[in-house]
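Engineer: Fold the following and give me the result.
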Amino acid sequence: MKITILNENTVYRQGLFAEHGLSVLIEENDRRFLMDTGQSDVFLKNAETLGVDLTKLDGIILSHGHYDHCGGMEYLDGSGGMPPVYIQKSAFEKKYSGMEEDKRFIGIPDSHADWMAHVRYTKDLEEIAPGFWLIGKIPYRTDFEKRPAGFWIRDKKDGGLCWRADEMEDEQILAVSTKKGLCLFMGCSHRGVVNCILRAEEALPDIPVYSVFAGMHLGRAGEKQITGTIESLQKMNIPVLMPVHCTGKRAAGMMAAAFGDSCILPETGQVLEF
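Structural biologist: Model prediction:
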């Protein structure tokens, strides 16, 4: 397996750009999938600098409907040779973040009409290519991972507008089967990275988890959630952990200390091969 980080919150080498977002090219068994596109054309600029060809893809996977994972779609040419775009239907709901009256739009930009013809709505468990599964419907199982506060969906109701809490039902996991086991990829793990792993193990019980590449949404998490996450991951004994994006510096540092060489902290421009 080859993983090329086209965008992550941090960058480690000259000539590349980084932004709050995520975009990664995943290659295995002659299949090439792009997961997420960040919030702008940064992933395209970095791909060009790195000499990475994004014209020959088997598909684009959008982990959930937030701007920092889907915003770059508007910079791709949706008129011709775009590959299938795999996304949960609920990702197109009007998503906002904030508290009380201070809410800002964080959903998929309205320009998505340009690439809608290529969309393939995904199921709760779907094999999109041999050995490549998309997994949705992630339940809450742990006592320390709760729905993150401050995320909303704006609905039309009875001729007016109303707000409801965003349950992140659009979030999906990419699971890739390799000779060493399952390699899991998650955009933000809003429902909790441990809950996501448990869901993947439930969906594909015959293949052990080898690696987890994930935004773990621990940047603003409290002590209970961070320590609960680390303790649960230690019990799972996963050989390779790669916290990225919204994991947060504090949580990522604690994981690096807890897991040593088993924990990799990827940055924009890195190429990882297993």
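Engineer: contacts, neighbours, all on C-alpha from now
Structural biologist: Will do.
Engineer: Quick check: which element contains residue 182?
Structural biologist: Element membership for residue 182 (DSSP states H and E) is strand 181-186.
Engineer: Next, find the distance separating residue 15 from residue 209.
Structural biologist: 35 Å (CA to CA, to the nearest Å).
Engineer: between those two, which one's more packed in?
Structural biologist: residue 209 (25 against 11; other CA atoms under 10 Å).
Engineer: quick one: buried residues of stretch 119-131?
Structural biologist: 119, 120, 122, 123, 125 (16 or more other CA atoms under 10 Å).
Engineer: Next, the structure of the following sequence, for comparison with the previous one:
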Amino acid sequence: MKITVLMENSAQDGLIPEHGLSFYVEYRGGRYLLDAGECGAVVYNAAKLGVDLSKVGKAALSHGHYDHADGFNAFFAVNPSASVYARPRITDPEIWAEKEYIGVNMGMFCRHEKRFDLAEGPRDLAEGLHLIPDRVKHEQSLVAETSEGLVVLNSCCHAGVVKILTQLSEQFPGTPIRAVLGGFHLMGKEGVTTLCPTPEKVRSIAAALRDDLKVQDIYTGHCTGDPAYALLEEELGDRLHHLTAGAVYEFAD
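Structural biologist: Okay, the predicted model is just below:
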């Protein structure tokens, strides 16, 4: 299994960063896309990285926020056929109680509505590759079974990374969690330089990932925020890795 980070808040030289996430996943001969960032620069980054988005067979949307969904407008221009698997409530206005609208661009959604496959999960994109909903009504994880254990991608973990992984451990009893990739939604309302929970809470999250769930590698960035990342790093050491556009991670299928 090979995962290429196409979009993230930070980027390697020559790539475009933006506040968003996008993962290109190669798994057992198939090619998949999870999220597409916010503005379409994912297409530019993919080309720079030698990723042919026209070959993606299936795509998925982790949840209904613009910084993960709106880049699909550009993806559809280069990929004429791949469906985007998402939960039905990604466009439900009842879930957007924010002062500022942060949901899916409805113009984009209406233009490409037939490209979205909306249904409640769990659903399989392929044998061993699952979309599994969590308690946030528009969010889902992409979960890959590998010979090393589960590799879990949940782009923002609004339900809480520990709760999400605990749920998955119950659904896959006896299977270790090899890695988790995504943002942990720990930044404050003022942005990635601020912290929402207390430092003690962040340290407890790290302890649960390390000691209770025994996650081998944690790859995070985006909405985790810089202060939370620094606290996680103190607790997790070399288990923790910073997501950035252009990074490539490989796991044995």
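Engineer: now, which of the buried residues of stretch 119-131 of the first structure lie within helices?
Structural biologist: Within those, no residue falls in helices by DSSP state H.
Engineer: Helix or strand: which one has residue 46 of the first structure?
Structural biologist: For residue 46 of the first structure, the host element (DSSP H and E) is helix 42-50.
Engineer: For that helix, which helices and strands make contact with it?
Structural biologist: With contacts defined as 3 or more CA pairs under 8 Å, 6 or more residues apart in numbering; DSSP states H and E, the packing partners of helix 42-50 of the first structure are strand 2-7.
Engineer: State the next helix or strand along the chain beyond the strand it packs on.
Structural biologist: strand 23-28.
Engineer: Just the buried residues of that following strand, please?
Structural biologist: 23, 24, 25, 26, 27.
Engineer: Can you redo those residues as TSV, where the extra columns are distance to residue 240 of the first structure?
Structural biologist: Shown next, in TSV, are the buried residues of strand 23-28 of the first structure (distance: CA to CA, whole Å):
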residue	distance to residue 240 of the first structure
23	19
24	17
25	18
26	16
27	17
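Engineer: and which of those is nearest to residue 70 of the first structure?
Structural biologist: Minimum distance to residue 70 of the first structure across those is 9.2 Å, recorded for residue 23 (CA to CA).
Engineer: and the gap between whatever residue of the second structure lines up with residue 258 of the first structure and residue 161 of the second structure?
Structural biologist: Per TM-score structural alignment, the equivalent position to residue 258 of the first structure in the second structure is residue 235. Using CA to CA, residue 235 of the second structure is found at 16 Å from residue 161 of the second structure.
Engineer: ok, how many other residues are close to residue 273 of the first structure?
Structural biologist: Other residues lying near residue 273 of the first structure total 9 when counted by other CA under 10 Å.
Engineer: Excluding chain neighbours, what is closest to it?
Structural biologist: Excluding its sequence neighbours, the residue lying closest to residue 273 of the first structure (CA to CA, 6 or more residues apart in numbering) is residue 2, at 4.5 Å.
Engineer: which residue in the second structure lines up with that neighbour?
Structural biologist: Counting by TM-score structural alignment, the partner of residue 2 of the first structure is residue 2.
Engineer: Quick check: its match touching residue 250?
Structural biologist: Yes. If you go by CA atoms under 8 Å, residue 2 of the second structure and residue 250 touch, sitting 4.4 Å apart.
Engineer: ok, which stretches of the first structure are helices?
Structural biologist: 42-50, 67-70, 193-203, 223-236, 249-259.
Engineer: Can you check which of these gets nearest to residue 80 of the first structure?
Structural biologist: Using CA to CA, the helices of the first structure put helix 42-50 closest to residue 80 of the first structure, at 17.4 Å.
Engineer: from the chain's centre, how far out does that closest one sit?
Structural biologist: On the basis of CA atoms, centre = their mean, to the nearest Å, helix 42-50 of the first structure is displaced by 19 Å from the centre of the chain it belongs to.
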